[in-house]
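K.L.:
Sequence isn't available, so here's the structure alone:
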């Protein structure tokens, strides 16, 4: 499908514009697109449809444009640059649509317990419990744990089959051949993948022999390094004295990507303020006519490095809303530090509509323009919320808060406090400019969907 999406438009457009050798050009385009995708491992088992992100496809497309130009030069096919760049655009659209559909299909069948990989976990009881807890947080991955081989005599909290145990030091008779023990357990449970959980008993030599036994029988082995929520772009592998060294790069805090983010924030906010000025006028008139009080609502929020700032919104509540909050504390439907009520009696009829489509947040474009906020970032908290933060939650304030973010595109107020913190920490620790663009694109769908907006 990807090859046809590249080859057919190039051939048709070249023929329509009387470019030389349209069939050869179509063949080169299809081959270039296929070669780039294959080189980036887009068709490797486990990666097909596993991400619906647009940015990897766009980067592949840019690479394909260059490869196709070189191929045409080598084959002495002279095609107008405007023609073949335009002709390659359909393959970008086709591949994005195909990846999106495949991603949604995989998520759907995984929620129905299909298309999953059966996993056997090997490790000490505490490490196995930690892995199971992390896997249980999400349902969009491909792994289903069918059993465990525990090291030692410990017990796990999960009611999983335990076909065998491994000796603590790996030297006892029953533990001398870990590979055969684990392999028999995998065969018994029909597990095609073995996870090795981190622990002091799982030495490098022990894992090495385990890998030999599994690989010789055609079963896969994966080692869990004990890291939580570290993006692939931050991980680098190196070799030193026979050791495999995993480097974890810090999230970008300076340099060209950060400058690009600042420029995008300011220019984007300015452009949106100009383009949306008619919307501002309509919303302001609706608020003024429907209820007494000012059009805008100003509230103190906490920004990067715990610095307070004045955040602006369209007013969606009655004027006395702040004084009514104390009486409504018992009705709070959100856990953790946030205060949310699905049917908040303080919200006006117009305010409910504005919240449904996130129009009340538009004045925060001013905060982005003056540098208090970013287009993308964690939700800006209230000072009283920050006072309740622990050492982990306070890290949310290591970057500027955002007009939108992972919280807004992942369910908003329907998320628990722990899920909200996890999303924000993921953004802080794994920030990239490409991820910001992805969130901005997803925001459009989240606004239309309106899930969790109240």
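P.N.:
Looks like it arrived, so ask away. None of these values were measured; they are calculated from a predicted model.

K.L.:
from here on, contacts and neighbour counts on C-alpha atoms
P.N.:
OK.

K.L.:
so what's residue 406 up against?
P.N.:
377-378, 423-424, 427, 439 (CA atoms under 8 Å, 6 or more residues apart in numbering).

K.L.:
residue boundaries of the strands in the protein?
P.N.:
According to DSSP state E, the chain carries its strands in the segments 117-123, 143-151, 164-166, 193-196, 220-223, 235-240, 243-248, 296-302, 308-314, 374-376, 402-404.

K.L.:
centre of the chain versus the first one, how much separation?
P.N.:
Between the centre of strand 117-123 and the centre of its chain there are 24 Å (CA atoms, centre = their mean, to the nearest Å).

K.L.:
which residues sit in contact with residue 94?
P.N.:
With contact set as CA under 8 Å, 6+ apart, residue 94 has these partners: 1-2, 5.

K.L.:
so which of those is the most crowded?
P.N.:
Counting neighbours by other CA atoms under 10 Å, residue 5 leads the contacts of residue 94 with 21 neighbours.

K.L.:
Distance check, that one against residue 37.
P.N.:
13 Å (CA to CA, to the nearest Å).

K.L.:
hey, what's in contact with both of the two?
P.N.:
Common neighbours of residue 5 and residue 37, using CA under 8 Å, 6+ apart, do not exist here.

K.L.:
you'd agree residue 19 is up against residue 82?
P.N.:
No. Residue 19 is beyond contact range of residue 82, at 11.6 Å (criterion: CA atoms under 8 Å).

K.L.:
and the comparison structure, right after this:
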């Protein structure tokens, strides 16, 4: 925490100094003492604005967009305050300095916070800076939440054990976790194992009064109490707590799949894809020439995929395999490195030399910009499936057909071919349930890093 506060102050000091130098020069000018005072005081005022915006509360740090939204709010609040105070007291604060210094402080603060977040996430993946966590509930819920926390270790929760109905009389260990006691022994477990976080899953034994008493008892410890809702894979913006008849009830909003935002997404997709084709035209021509010269066959590979509402379309790719590769799948099926539904092979003999490079950096997918312009696909969405895969889908997986498939998506930034089938289902459903333009921009931002790393691409 102290490191974030100090870094924010340094960012404000740098922004204030640069703003003053750009506006007034190294020697300054007469009559600018107020602006110089503002520049020197900016670090203190900046940190105070961050405090008012509650951007230092630990629950808003390290994960999610709330931390960055609060930085923006603090910046806007400070800008409005400076403008109002300077007008009210007729202070001679140069507008050029304010307009330069505050946005620069915002950008520097966002950049350093993002860098610190990435540093912490890397350390957490290696087991450092994590909170000890106790899972409380029934077996199915405990197992599911344990797997989720292990998949996303960067959130910083290290599960040390669980409390189940029946406790140690049922089993000494469950899902690789020690069973530390019964649901009635949670507080004793917290004290005995110095637990930082207690995550309680829905269970009939822990009804309203029991949960209230548990919260009271945990107030005498350092442990935080987290309640896991019965509805999973729904992002925070879709869930609101609404007081109904004196009760704090969770209100789950409908996913934004229709209306103005969908039209906005379509317009953004087509415009961006068209501009992308124009900007990348030399690259596309170069890749097309390399494919044509190095192997026999057409430049493009067309394949029927299933899109929104179950309609099929012809998806374009640069050909990265030998001609007739799709007819060789049955012969290689027993050697698949995929997840049981999707056929994947790391050292696929069908891939050409140029194709290995194209697939490594997802360059073979670039012609799908044409599919986006046509309206068959989006820039961001679920992975476009084959008809044979769709025939093996369960009920949950059909949710993905409510939106267009994407050139990139959560699957692209979460491991691609390294994902298990259950993870693929979970990720696609999560995208559909939580779609928003902000979510799309976040995925597009992360896609660049995923493509450069090449993880899961084969």
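P.N.:
Ah, there it is. None of the values given here were measured: they were computed from a predicted structure.

K.L.:
one step back: which one of residue 19 and residue 82 of structure 1 has more residues nearby?
P.N.:
A direct count of neighbours by other CA under 10 Å for residue 19 of structure 1 and residue 82 places residue 19 higher, at 17 against 8.

K.L.:
now residue 13 of structure 2: how far from residue 46 of structure 2?
P.N.:
9 Å.

K.L.:
Please say which of those two ends up with more neighbours.
P.N.:
Comparing residue 13 of structure 2 with residue 46 by other CA under 10 Å, the one with more neighbours is residue 46, at 25 against 21.

K.L.:
which position in structure 1 aligns with residue 388 of structure 2?
P.N.:
When structure 1 is aligned by TM-score structural alignment, residue 388 of structure 2 is paired with residue 384.

K.L.:
Between the strands of structure 1, which one is closest to residue 278 of structure 1.
P.N.:
Ranking the strands of structure 1 by proximity to residue 278 of structure 1 (CA to CA) places strand 308-314 first, at 14.4 Å.

K.L.:
Relative to structure 2, which residues correspond to the closest one?
P.N.:
The aligned range for strand 308-314 of structure 1 is 312-318, by TM-score structural alignment.

K.L.:
how close does that stretch sit to structure 1?
P.N.:
In the superposition with structure 1, the average deviation recorded for stretch 312-318 of structure 2 is 0.8 Å (mean CA distance after the TM-score superposition for structure 1).

K.L.:
Superpose on structure 2 and give me the mean offset of the lengthiest helix in structure 1.
P.N.:
Secondary structure of structure 1 per DSSP state H: the longest helix is helix 81-111. Averaged over the aligned pairs, helix 81-111 of structure 1 sits 3.0 Å from structure 2 after superposition, using mean CA distance after the TM-score superposition for structure 1.

K.L.:
Compute the inter-axis angle for that helix and strand 143-151.
P.N.:
Comparing the axes of helix 81-111 of structure 1 and strand 143-151 via axes from the mean of the first three to the mean of the last three CA atoms, to 10 degrees yields an angle of 60 degrees.

K.L.:
Now helix 81-111 of structure 1: buried residues?
P.N.:
By neighbour count on 16 or more other CA atoms under 10 Å, the buried set for helix 81-111 of structure 1 is 84, 87-96, 99-100, 102-104, 106-107, 110.
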